[in-house]
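Undergrad: just to be clear, the model below is a prediction. Sequence and coordinates:
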Amino acid sequence: MLNIIRIVWAGLMAFYYYVFIKDYKKVKAAGQLDEISVAKVGTVGFITNFFDTLGIGSFAPTVAFNKFMKLGVRDKELPGFLNVGDTLPVMCEAVIFTTVIAVEPVTLITMLAAAAIGSYLGAGIISKLDELKIQKIMGFALLVTGVLMTLSALNLMPGGGTAIGLTGGKLVIGIVGNFILGALMTAGIGLYAPCMALVYFLGLSPQVAFPIMMGSCATLMPVCSVKFIKEGAYPRKAVLVLSLFGAIGVFIAAYIVKSLPLIMLRWLVIVVVFYTSGSMLLSANKASNKESAGNTEGAGNSDSEDK
């Protein structure tokens, strides 16, 4: 059964890279590739995916690094940057963790499929939104992520059980829950923390969270990434650099480092997540006020002209 899943992943990645390379070449030929610092983006890709492999998550830190290191990725393109750019590293993680941790096949397959379907529907909506809406959605998404990470760090989330699979009503809850998480991931809400909470709540072993959450991302990200690519809602060069250096970070974390004392780092990430969330929401609020003032002024001028 695991081999079937990997065949599906191989097919998804082949299609993903076919679409990506075709789009990349077209944009490069037109001289419209994004201008970025390869060193900066590569460093961010390596660091965020290194710690992603250890369970920290990569979306929120990447958004924060984009602000702090001035990577040059526009807020409107962030969902595409995150999903398209982290597809390869997450696929590497999924292959590694489904090899070393056992999960009941029906549970794994159904939850992975649900996440992929949710992401496909979500990406079609998110990729068409303007920058102001993206700022609001991602600001709120980071706030939710920060709360979940805080609860996890304080051991206030359900502690899980010993099961490696779900049946009956719990399986239905798991499928529906992962469908929703897959859709939300396209808006920049990292799937790891909420999926881990879902797995714990349903009584699965905490270890089982790793192949489920990483396998879910590996299944959904090529799917939703194709939508972002076709809509042109992502920075091509930045994505390429992020993905290549991110994959290197994954392999070093998985096979060389394996584990680290991550308590202080986790709290640092939480602080950064809340800061970035507040910054995005503040920017969105200022833009909204400016837009409202412009509309009011325009209406006033129109009234004056009528008089």
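TA: It's in.

Undergrad: from now on I want contacts and neighbour counts done on CA atoms only, so please keep to that.
TA: Fine.

Undergrad: quick one: the helices in the stretch 1-150 of the chain?
TA: Secondary structure of the stretch 1-150 of the chain (DSSP state H, counting those that start in this stretch): helices at 2-29, 38-53, 59-68, 78-85, 87-100, 105-126, 131-153.

Undergrad: name the helices or strands packed onto the shortest one?
TA: Under the contact definition 3 or more C-alpha pairs under 8 Å, 6 or more residues apart in numbering; DSSP states H and E, helix 78-85 sits against helix 59-68, helix 209-231, helix 236-252.

Undergrad: can you check the first one too?
TA: When contacts are defined as 3+ C-alpha pairs under 8 Å, 6+ apart, helix 2-29 sits against helix 87-100, helix 209-231.

Undergrad: comparison target, given below:
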Amino acid sequence: MVNVVLGILGLFAAAFAVVFGKDLATNKDKLEPQTSFAKSTGIGFIVNFFDTLGIGSFAPTTALLRAFKQVEDRFIPGTLNVSCTIPVILEAFLFITSVKVEIITLVCMLAAAVIGAIIGAGIVSKLPEKTIQLIMGIALLATAFLMLAKQSGWIAGLGTGTAIGLSGGKLIIAIVGNFILGALMTAGIGLYAPCMALVYMLGMSPKVAFPIMMGSCAFLMPAASIRFVKEQAYNKKASLGITIGGIIGVLIAVYLVTSLPLDILTWLIIIVVTYTSITLLKAAIKSGENIENN
């Protein structure tokens, strides 16, 4: 079954690569002169290295592209999707093959995220963005505190799991949870940190979060990216540079993650979850200020 999952993911990757490669070849003489290939490659390496650690790549990529004036704002959404698709698929391939996860749990959670993004988008899109950010921010901050309490020995019995799969009620919770996280992705809420928190709270090994969260995103991204390519709504040179740099960053970071002891990996997850919760709460506060000013 793992081979089936990887085979489907491989087909998605191939389909995207053909469309992306064909567009680059067709427009090789029209690559953006204001964009530095070297800078884009460096950005790709940095953001995808940290993406593999669970930080997420869209926000830092946006910040760096703007800081170095590499991409016009109107092309940033397309560039983010197109440039990160192959690195994220590579992350999924490497983690699924190197981290052991029970296949039923893996397939169910991957499918739930994809279905959530497709079906749940209509529901989530009707919710106020500020409300979503506040709820997720508070929930992640609470999870980070509980993880910190467990790691520091303040409480016992929480997050001690080493399970590589779920069954019964916990599996149902995992499926529903990832369905919701898939839907939240369409509202701009990253899946990585919430998925880490979900896996931890359900008693699974911290390493199990990586193939699940990377796989979830890998199955979602190719379709959106192909649309951006066909609509010519992305920066070609930046996307190529970020992709190349990203592949290198992923290969180095995956080795780091898979070789870390679980105790250190848990501390890494605490940092990622805390960072994400703070960014969500700051965004919610900023959103509220904008509403008041208007």
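TA: Here it is on my side, so go on. Just so it is clear, the model here is predicted, and its values are computed rather than measured.

Undergrad: any idea what the TM-score is?
TA: Once superposed, the chains reach a TM-score of 0.73 (TM-score structural alignment, normalised by the length of structure 2), with 277 aligned residues with a C-alpha RMSD of 4.1 Å.

Undergrad: rewinding a little: so which of the helices and strands packed on helix 78-85 of structure 1 is the most packed in?
TA: helix 209-231 (a mean of 26; mean count of other C-alpha atoms under 10 Å).

Undergrad: mean deviation of that helix from structure 2?
TA: For helix 209-231 of structure 1, the mean deviation from structure 2 after alignment is 2.1 Å (mean C-alpha distance after the TM-score superposition for structure 1).

Undergrad: ends of stretch 180-189 of structure 1, how far apart?
TA: 11 Å (C-alpha to C-alpha, to the nearest Å).

Undergrad: please tell me how far it is from the chain's geometric centre.
TA: Counting by C-alpha atoms, centre = their mean, to the nearest Å, stretch 180-189 of structure 1 is centred 7 Å from the centre of its parent chain.

Undergrad: for stretch 14-21 of structure 1, same thing?
TA: 19 Å.

Undergrad: related to what we said a few turns ago, in a markdown table: the helices of the stretch 1-150 of structure 1, plus distance to residue 179 of structure 1.
TA: Below are the helices of the stretch 1-150 of structure 1 laid out as a markdown table (distance: least, C-alpha to C-alpha, whole Å):
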| stretch | distance to residue 179 of structure 1 |
| --- | --- |
| helix 2-29 | 18 |
| helix 38-53 | 21 |
| helix 59-68 | 19 |
| helix 78-85 | 16 |
| helix 87-100 | 18 |
| helix 105-126 | 4 |
| helix 131-153 | 17 |
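
Undergrad: out of these, nearest to residue 245 of structure 1?
TA: helix 38-53 (5.0 Å; C-alpha to C-alpha).

Undergrad: quick one: buried residues of the closest one?
TA: 38, 40-53 (16 or more other C-alpha atoms under 10 Å).

Undergrad: that one vs structure 2, average distance?
TA: Taken over the aligned residues, the distance from helix 38-53 of structure 1 to structure 2 averages 1.5 Å (mean C-alpha distance after the TM-score superposition for structure 1).

Undergrad: aligned to residue 112 of structure 1, what sits in structure 2?
TA: Using TM-score structural alignment as the criterion, residue 112 of structure 1 maps onto residue 110 of structure 2.

Undergrad: so that match makes contact with residue 210?
TA: No. Taking contacts as C-alpha atoms under 8 Å, residue 110 of structure 2 lies outside contact range of residue 210: 11.8 Å.

Undergrad: ok, back up a step: just the helices of the stretch 1-150 of structure 1: most buried one?
TA: Comparing the helices of the stretch 1-150 of structure 1 by mean neighbour count (mean count of other C-alpha under 10 Å), helix 78-85 comes out on top with a mean of 28.

Undergrad: circling back to that earlier point, ok, which of the helices and strands packed on helix 2-29 of structure 1 comes nearest residue 106 of structure 1?
TA: Across the helices and strands packed on helix 2-29 of structure 1, residue 106 of structure 1 has its closest neighbour in helix 209-231 (11.6 Å, C-alpha to C-alpha).

Undergrad: ok so, going back, reformat the helices and strands packed on helix 2-29 of structure 1 into JSON lines and put distance to residue 78 of structure 1 next to each item.
TA: What follows is the helices and strands packed on helix 2-29 of structure 1, written out as JSON lines (distance: least, C-alpha to C-alpha, whole Å):
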{"stretch": "helix 87-100", "distance to residue 78 of structure 1": "14"}
{"stretch": "helix 209-231", "distance to residue 78 of structure 1": "11"}
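
Undergrad: picking that back up, mind checking which of the helices and strands packed on helix 78-85 of structure 1 is nearest residue 262 of structure 1?
TA: Across the helices and strands packed on helix 78-85 of structure 1, closest to residue 262 of structure 1 is helix 59-68 (C-alpha to C-alpha), at 14.4 Å.

Undergrad: with structure 2 superposed, average distance for stretch 10-19 of structure 1?
TA: Stretch 10-19 of structure 1 sits 1.2 Å off on average (mean C-alpha distance after the TM-score superposition for structure 1).

Undergrad: okay, and that stretch goes to which residues in structure 2?
TA: The alignment of stretch 10-19 of structure 1 onto structure 2 (TM-score structural alignment) covers residues 10-19.

Undergrad: contact partners of the matching stretch?
TA: 86, 89, 219, 222-223, 225-226, 229 (C-alpha atoms under 8 Å, 6 or more residues apart in numbering).

Undergrad: switch the cut-off to 10 Å
TA: By C-alpha atoms under 10 Å, 6 or more residues apart in numbering, the list of residues contacting stretch 10-19 of structure 2 from outside reads 3-4, 6-9, 20, 22-24, 82, 85-86, 89-90, 93, 218-227, 229-230.
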